[in-house]
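Colleague: Return atomic coordinates for the entry below.
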Amino acid sequence: TTSAPRPEASVAATARASSSAQCGPGSAIHTARGALVVVPDGRVAARVDTALTALLGEGHHALLTADAGPQKRYGQWLAVRRGAVRAVVGTRAAMFAPVRDLGLVAIWDDGDSSHSEPHAPLPHAREVLLLRAAHDRCAFLLGGTGCTVEAAQLVETGWALPMAADRERLRGAAPLVRTVGDAELARDEAARAARLPSLAWQAVRDGLKAGPVLVQVPRRGYVPRLGCERCRAPARCRHCAGPLEAPEQRELHCAWCGRGEPAWRCAECGGTRLRASVVGARRTAEELGRAFPAVPVRTSGRDHILDTVPGRPALVVSTPGAEPVAEGGYAAALLLDGWAMLGRPDLRAGEEALRRWLHAASLVRGQDDGGTVVVVAEPTLRPVQALVRWDPVGHAQRELAERAELGFPPVSRMAAVTGGPEAVAAFLTAAELPPDAEVLGPVPLPLTDPARPRRTGDPPPGELWERALLRVPPGSGAALAAALKSAQANRLARGGGEPVRIRIDPPDIG
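Modeller: You can find the predicted model right below:
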């Protein structure tokens, strides 16, 4: 069991969402100790809040989310601080909740970027809860539909124990996952290049006979990315080099600076005609609505997120992370444009794509109930095969082994130093790095991915920054952090100049 308040009883749970762990806030409370649960967003927190209210009754736990408002949130925090309640559920900021006599800390879906604080000192909820578990000698529970490399490392080192459903139970609970393989290509030669191959259309038609169908699209908007029709070069703004987009019923304009581009011309070949290089969720919903005119189409994304949808036949088009829960589960799901997630220049591209696919697929009915998932991506790729086998743990273990061979985090400790070219060079010269530190770069920082919102630490649009990666072997992380802290303090004491940003163990290494 994981309710024993000892580090050796800690668990890294990588079971499917439907699997039940024999540990939770109720178990900790029954042993007269406190419990703290951190989840990615307010929607998940609300569902956990409802479940705990049914289990424990009113007034036995606190819900700490930004949606509650400052007055209610502060009242809940005071109740936790005074020991009036011993169980806390909340989003990222709840990792610091002053729960008395902790018996359990738990985090759900630690791979979600919402768990990473974008402001200094840039803590991650998983790392904070690990420190609290070791300091308070309490149990640690990590759960999710997927498995991160960090979770695999906890098990690999023996700090945590794995807890997962057996394969027989998993086969019955997980949906049938299909890819566009050789059989489909033999029947339909255009299936490999088609955005919606015949297999996907068939899955939608069959699924709508039994209930709602989920369609996951990586990009929001209508036509968020455009390219030249002749040479396929990305269409960019003449002023800031930002990506051009064509929102529904609006003129062409830049997604970064907002300037209009009524007379665009390709800088590579001089062409004047555009094509959609990326199709967004709204355009996908429009196309599916024309293909299935008698079926209602609903969208869920950044602008409007649905919490739940009825169990009646309908098409639900959603961006990753905004998928609503269907009553009775979805009859089928389509995972479109897999290349958009797998092709990102990021060390975590495969892990992140698999995590998002597993989350969407976990909302589909089990194979025993006819649930089907179709993923439109190259079937031979490792994340696609891991989805077909429903094996996130095996995927994470292989990723960990490759990172150990190449010296990438979390096996090594790494820091990113970002800023203008002169500022980064001066900082590296002044820093007294450990003898075993390896400096990679500096190199020009890649342009911000236009598909995601801008984050704290991104360079201003159109401004060229550089990034240097500093790598040290295990055991030298504290020395590296101390050296960078000292160099930054000395630099700021002298007046600073251009900004230099430092991030220990950056979550996204391009």
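
Colleague: make it CA atoms for all contacts and neighbour counts henceforth
Modeller: Will do.

Colleague: How about the contacts made by residue 213?
Modeller: Applying CA atoms under 8 Å, 6 or more residues apart in numbering to residue 213 gives the contacts 204, 207, 313-316, 330-334.

Colleague: this one next, for a side-by-side:
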Amino acid sequence: MAHSEHPAAEDPAAQDSAAEHPAAEYPAAQDSAAEPQGEQLELIRTELRRAKARPKPKPVAETLPVARVVVDKALSHLDQFFDYAVPARLAESAQPGVRVRVRFGGRVVKGQGRREGGKLVDGYVVERLAASDFAGPLAPLAQVLSPERVLTPELLRLCRAVADRYAGTLADVLQLAVPPKHNKPEGELAAEPPGGPVPAPAPAGWARYPEGPSFLAALAAGESPRAVWSALPGPTWPDELARAVAATLASGRGALVLLPDGRAVARLDRALADLLGDGRHVALTAELGAEERYRRWLSVSRGAVRAVVGTRAAMFAPVADLGLVAVWDDGDSSHSEPHAPQPHARDVLLLRAAEAGAGALVGGFAVTVEAAQLLRTGWARPLAAPREETRRAAPLVRTVGDHDQAADAAALAARLPTLAWRVVRDALAHGPVLVQVPRRGYVPRLSCARCREQARCAHCAGPLEAHDAAGPLGCAWCGRPEADWHCRECGGFKLRAQVFGARRTADELGRAFPSVPVRTSGREGVLTTVPAAPALVVSTPGAEPVAEGPGYAAALLLDAWVLLGRPDLRAGEEALRRWLSASALVRGAEQGGTVVVVAEPSLRPVQALVRWDPAGHAATELAERAELGFPPVSRMAAVSGAPAAVADLLALTRLPEGTDLLGPVAVPVGRGEDRVDRVLLRVAPGRGAALATALKAAQAARLARGRADPVRVRIDPPDIG
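Modeller: The predicted structure follows:
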């Protein structure tokens, strides 16, 4: 990485002659012969006292006296390394990779080894040097915060690659990669790695896939296979992932697996503990708390543990000698980091696999278009079961179209078509039934019964919702109650439900099946498991609990139009992913498991669910993306902000040749908020790095020129509406 100017050069006063030559602070304004002799002698004595009072320069380290530091300043024009002098007292502790504190900004007083002004900021020592290529005086390191080497060269290279790919700064990525310091875990003795080799596991569930046993054998032999795994429905996927990890450990290498949430991590954690025993792996999730997460992260950094499972925060875990990276359900939005520069966990893992020469496994019940692109380019190979095995493992999927609902007015009013009612009635005799509802709450969207205009809050224009059957309406944005609503368009006072939530659905099902308990799982409370006894389990997507025993006897997928009607390029893919995740919890067709989807049967995602063909659906979606020129076939950046700021950034950006500019278009904002424009920049494959570099340089230029209006840049946005 290129070195740039020292921060002392930011302040012109650092080069001022008065600072370099202290005697220049006392100019002789009059001829000395005209001054009284006593006053002149007193002036000389004063100068001597001041010169004597100045502190002596602090001694620096005898060897490698320069520390190159990356500071925690997430500004594009400061995304560079800075050189500092290493005081002799810190010569032993200021090693590459440790956390330090430095004074940033202000000016260096020549000859005194100290900095005036500026602020103390944290940073990391990148390397120690014999000399600096900066000609001016170097400010000293202020403090070594910890002797723990948390920033390894491998982690630094990864963070730099992620920052460059996503047009971000190294400081931003380091905040994601290195957890905050805690003294207690650092003071504890490093744990000893478990003794004895890990034996290569038996294929077990992988035997159902023609390429499964050879995939495990390649990992155990130290090879690096790369695969897109279309997992069979059922509860065995944690054990299969655990066996892939065990095979990698058997080769003497490390493994890293990312999952979308803590519940999935807990399932894999249990499977690994059963297969490997204690001490061979760690789980990194937010539920642990900051101190315990740091303790486990240190065990990985120190080499005591070589297998890590966790959520997206673990994507930078410093696993030594990485042999396998795996991501489960890569289409889940929780894999996309919300903090700058907003990397996607799947892409970070693929970067790590390419850098380390490791194997890669992208798995799930669904297949994303990004995974289909890996197959199309030959970067990875498919890992799927034959159709006969899929038919045995998958439940029977039946569809209910609009014409079926219209034939039964009573069922239509209750949102439960006759076919769905019969399936639920019969399935409850054998076990629990899962009901997936796309929206949480009671009635989350309301409209005028006369003109169908959406009901909005009089204060902030947010959507109104009903929290229960009898209570007042409330705003979903500001939370204010709305006791006297009337339509601003037609003056009507009657409301109708646009969308029914999970709690309203639970009420309806409770009335339809009064003798059966009804449980809900969603934002208000997520259930992990439910008993195998008959019950109705109403859940929002992603919060479906696992049914004990053989699984759910049946599942209903209600209000499919809510998912399919999203104004998003990924609407069909996302709907199918959520349906597959819920349907995979249902017993196989041989055990009588049935899924009913309330949707138009001819729609492509519905047909893909009926055939249980996620790979075919992803391949078709990828072909359409190729025709439209959308990611992942191309690379794209979304630039959003105030119209003038967006125009200013684009004017400063030296776009790669052939860049397509789509927009600007106005982004919907709340009432009273300033307008926000969005522009999409699209380039051909192979030019994504040039586009990210150009946008980052333009951001740096705006900051250097004092532009105050922020502009948000996101590379490869997952949601293109």
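
Colleague: and residue 16 of structure 1, what pairs with it in structure 2?
Modeller: Correspondence of residue 16 of structure 1 to structure 2, assessed by TM-score structural alignment: residue 232.

Colleague: Just give the nearest non-adjacent residue to the residue nearest in space to the middle of structure 1, would you?
Modeller: By CA atoms, centre = their mean, the mean C-alpha position of structure 1 lies nearest to residue 112, the distance being 3.6 Å. Leaving aside its chain neighbours, residue 112 of structure 1 sits nearest to residue 40 (6.5 Å; criterion: CA to CA, 6 or more residues apart in numbering).

Colleague: tell me the SS of the aligned residue in structure 2 for the one you found?
Modeller: Under the alignment (TM-score structural alignment), residue 40 of structure 1 maps onto residue 260 of structure 2. Recorded secondary structure, residue 260 of structure 2: coil (DSSP: H, G, I helix; E, B strand; the rest coil).

Colleague: so what's the alignment partner in structure 2 of residue 247 of structure 1 up against?
Modeller: Alignment note (TM-score structural alignment): residue 247 of structure 1 maps to residue 467 of structure 2. Residue 467 of structure 2 makes contact with 441-444, 473-474, according to CA under 8 Å, 6+ apart.

Colleague: Report the buried residues of the longest strand along structure 2.
Modeller: If you go by DSSP state E, structure 2 has its longest strand at strand 119-129. Across strand 119-129 of structure 2, burial judged by 16 or more other CA atoms under 10 Å covers 122-128.

Colleague: Number of residues surrounding residue 707 of structure 2?
Modeller: 15 (other CA atoms under 10 Å).

Colleague: Which residue of structure 1 is paired with it in the alignment?
Modeller: In structure 1, residue 707 of structure 2 lands on residue 496 (TM-score structural alignment).

Colleague: Is it correct that its match falls within a strand?
Modeller: No - counting by three-state DSSP, residue 496 of structure 1 is not part of a strand but coil.

Colleague: on that earlier part again, so of the contacts of residue 213 of structure 1, which ones are in helices?
Modeller: When DSSP state H defines the helices, the subset of the contacts of residue 213 of structure 1 inside them is 204, 207.

Colleague: neighbour-wise, which of the contacts of residue 213 of structure 1 leads?
Modeller: residue 330 (35 neighbours).

Colleague: can you tell me how far that one sits from residue 354 of structure 1?
Modeller: To residue 354 of structure 1, residue 330 of structure 1 is 19 Å away according to CA to CA, to the nearest Å.

Colleague: Span of stretch 281-301 of structure 2 from start to end?
Modeller: From its first residue to its last, stretch 281-301 of structure 2 covers 13 Å (CA to CA).

Colleague: Ok, stretch 337-351 of structure 1 next?
Modeller: Taking CA to CA, stretch 337-351 of structure 1 runs 16 Å from one end to the other.

Colleague: so where in structure 2 does it end up aligned?
Modeller: Counting by TM-score structural alignment, stretch 337-351 of structure 1 corresponds to residues 559-573.

Colleague: Report the distance from that stretch to the chain centre.
Modeller: In terms of CA atoms, centre = their mean, to the nearest Å, the gap separating the centre of stretch 559-573 of structure 2 from the centre of its chain is 22 Å.
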